[in-house]
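Undergrad: structure of the sequence below:
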Amino acid sequence: MDFLPLFHNLQGQDVLLVGGGSIALRKARLLLASSAKLTVVAPCINEELKALLTKHQCHYIQAHYHESHIANSLLIVAATNDLLVNQHISNDARLRRIPVNVVDNPTLSTVIFPAIIDRSPIIVAVSSGGKSPVLARLLRAKLETLLPSGYAKLAKLAEKFRDKVKQHFSNTEQRRIFWEKVLQGSISEQVLAGRESQAEKELQQLLDNTQDQPPKGEVYLVGAGPGDPDLLTFRALRLMQQADVVLYDRLVAPEIIDLCRRDADRIYVGKKRNNHTLPQDDINLLLVNLAKQGKRVVRLKGGDPFIFGRGGEEIETLADHNIAFQVVPGITAASGCAAYAGIPLTHRDYAQSVRFVTGHLKDNSIDLPWQELVAKGQTVVFYMGLIGLPTICQQLIQHGQAPDTPMALIEQGTTQSQRVFTSTLANMPETLANKTIQAPTLIIVGEVVKLRDKLAWFN
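TA: Model (predicted):
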């Protein structure tokens, strides 16, 4: 982050604004909306700004800026069109360690003004770090449509019941779970519909009927997709945002992990071939133990949990221990990576069926039903086949697949690091011989690979 977002309480605090034009007017309105004690310094100011200062009984100093004007300011805003003056203000503020904003000049600023969605007491701020204020305003406009004005009433209802809920529940985790139920259910809908009294009544009833008992744990097996965070489902994101603990492996992109609740515990349980941070059985039991502690646990899995993700093994263990669980499907690597590589897995002219197989089995062998994989009009997708690629090519050819059958290897598919290598069964090992390939990878074999040159759109 270029700037750390913070919310400042300026109520009754001295703030200095230097400038008297239209830009200074906009900043003055914003600062006065936060109940700041505003002083404006400028040789002259426009009539609208003068009227605003008079209305709010603000102090106006008709003069050129001087460092003595800083006095006890908690914040300084430079809104002049003179670069030298702005630099002078910035230097003076930095020497005194006072936050300073130079309008439209993030280099001279130690703080910046975001685009704001005001649903007081709910405030949402969007910033581009000063690099594109117009983009920040466009994003604010989008968010405005997602945040009804009723959210202000919802926040006030929560404030009204805050002390009651705190007295009712003995720990913060129980309180958080209660509030999530309130704010994501029918009570919040009543508020947004303008029925505050009914919402208040339901909230009190819910509080009276909720026992102060340890929360029950639950596990969410969430498919994180092949890498691009935009491919997450809404449900996946919602559960990621409310989990207490997140277990993830090396197939889950860092950008996706960052979308989890910020204060959630994060446990890496990654596995590489012949190098497991935690054996699968230990992961299964860890999920059980965390849930028995009352935790809500997200098990993030690359792709889809039920397609070569060992999700079935994990929920078997959960079921054996009577642990509640949910499974959230994800876009599997075959679908996501093929689409981003411009390779349709089926096509009326080339392939009428598709088969997913794993590149290595439980005992690390590649003992597959090769004869079944050699069929006309079929696309075969190999997961985790990088190490065994020479054997895959050799076995398919030996069992009757034409040596010139098109083949693709997709490295880190759907991410900005995606690379796609195309060749034939006979030549692919040589094509990759001098390449450094980083997992995860996906291998596609079939005539549909021919379409990549025409249909590729991602890279």
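
Undergrad: contacts and neighbour counts: CA atoms only from here.
TA: Noted.

Undergrad: residues in contact with the closest residue to I89 other than its chain neighbours?
TA: In this structure, I89 finds its nearest non-sequential neighbour in A78, 6.9 Å apart by CA to CA, 6 or more residues apart in numbering. By CA atoms under 8 Å, 6 or more residues apart in numbering, the contact list for A78 reads 17-19, 86, 89-90, 100-103.

Undergrad: let's see this one next, to set against the first:
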Amino acid sequence: MIPLYHDFTGQTVLVFGGGPVGARKARRFAVEARVVVVSPEFDEGSDWETDETAAGEIAPVRARPTPDDVGAWIERSDPALVVAATDDDAVNDAVAAAARERDLLVNRADSSSVESDDTASARVRDAVVPATVADGDVRVAISTDGRSPALAKYLRERIESEVEGAEAMAELTGELRAELRASNLDPSARRDAIRAVVRDPLVWKALRTGASNPRREATRVIRNTTGGDRWTWE
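TA: Take a look at the predicted model:
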């Protein structure tokens, strides 16, 4: 599979299944999308509320769809993505089949144990929700193609500390890139300067701890890299 990011803003995600897995999927997609969850019961131990920063919402619908009903639910919701997260294999099979018939993305909670008869065509539309480490808009996604969730979790925990401060670094280097483009430096020198900033441990320390001024540290790096005195702290 080829990893891609998908913007679900203003779109609908349809989740079949109201257990812990369905709740987790719903909260994940509600960060951007409106999520409709269809289930005869909803896990009382799960949090069905969206975070106040979420752009979407979760709409639980209490119903027990049969395999024959799945297509009608999809037509009614007009989703961009369909999630099969029930404890009924027949319903999950029907959800995956109905989504693929309509060329919709489909995510199966039990995809590691299910093989399609037409793997080549099905995989194009299958969506894996990977373990994710995020700091603001900077995200790292980890997937083992469903083979080892334990490994994905372990790698996520290892990467979390490395990503701390990445959002602030992205903001800082974005500003510096714009300023460098307005200078008389050639493109190669500008790229080298930004790469040097990103690799400098003192810039990272300043961003993470506030022990010094990040922009001042970045200015130092750029001046050392370009050999110029244009970049002074203001």
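
Undergrad: hmm, back to that, tell me the counterpart of the residue nearest to I89 of structure 1 in structure 2.
TA: Structural alignment (TM-score structural alignment) places A78 of structure 1 against A84 in structure 2.

Undergrad: look up how far V106 of structure 2 lies from that match.
TA: 8 Å (CA to CA, to the nearest Å).

Undergrad: again with D145 of structure 2
TA: Relative to V106 of structure 2, D145 of structure 2 is positioned 15 Å away (CA to CA).

Undergrad: between the two, which has more neighbouring residues?
TA: Between D145 of structure 2 and V106, V106 has the larger neighbour count (other CA atoms under 10 Å), namely 27 against 14.

Undergrad: show me what the more buried one aligns to in structure 1.
TA: Using TM-score structural alignment, V106 of structure 2 pairs with V100 in structure 1.

Undergrad: need the contact list for the residue nearest to that match when sequence neighbours are not counted.
TA: Distances taken as CA to CA, 6+ apart place I76 nearest to V100 of structure 1, at 4.7 Å, with adjacent residues excluded. By CA under 8 Å, 6+ apart, I76 of structure 1 lies in contact with 15-18, 70, 93, 98-101.

Undergrad: one more time with 10 Å, if that's ok
TA: By CA atoms under 10 Å, 6 or more residues apart in numbering, the residues touching I76 of structure 1 are 14-18, 39, 70, 89-90, 92-93, 98-102, 109, 111.

Undergrad: assign it to helix, strand or coil.
TA: Three-state assignment for I76 of structure 1 (DSSP: H, G, I helix; E, B strand; the rest coil): strand.

Undergrad: give me the distance between it and A125 of structure 1.
TA: Here the criterion is CA to CA. By it, I76 of structure 1 lies 20 Å from A125 of structure 1.

Undergrad: what does C393 of structure 1 give?
TA: Going from C393 of structure 1 to A125 of structure 1 by CA to CA gives 54 Å.

Undergrad: V40 of structure 1 too?
TA: Counting by CA to CA - V40 of structure 1 and A125 of structure 1 are separated by 25 Å.

Undergrad: repeat for I45 of structure 1
TA: Distance from I45 of structure 1 to A125 of structure 1, by CA to CA: 29 Å.

Undergrad: of the two, which one has the most company?
TA: Of the pair I45 of structure 1 and A125, I45 is the one with more neighbours under other CA under 10 Å, namely 19 against 16.

Undergrad: what does the more buried one align to in structure 2?
TA: In structure 2, I45 of structure 1 lands on F42 (TM-score structural alignment).

Undergrad: show me the contacts for the nearest residue to that match once chain neighbours are set aside.
TA: With sequence-adjacent residues excluded and distances taken as CA to CA, 6+ apart, F42 of structure 2 is closest to G18, at 4.5 Å. By CA under 10 Å, 6+ apart, G18 of structure 2 lies in contact with 24-26, 37-44, 46, 48, 60-62, 85-87.

Undergrad: now swap in D118 of structure 1 and tell me
TA: With CA under 10 Å, 6+ apart, D118 of structure 1 has these contacts: 124-125, 144, 147, 149, 152.
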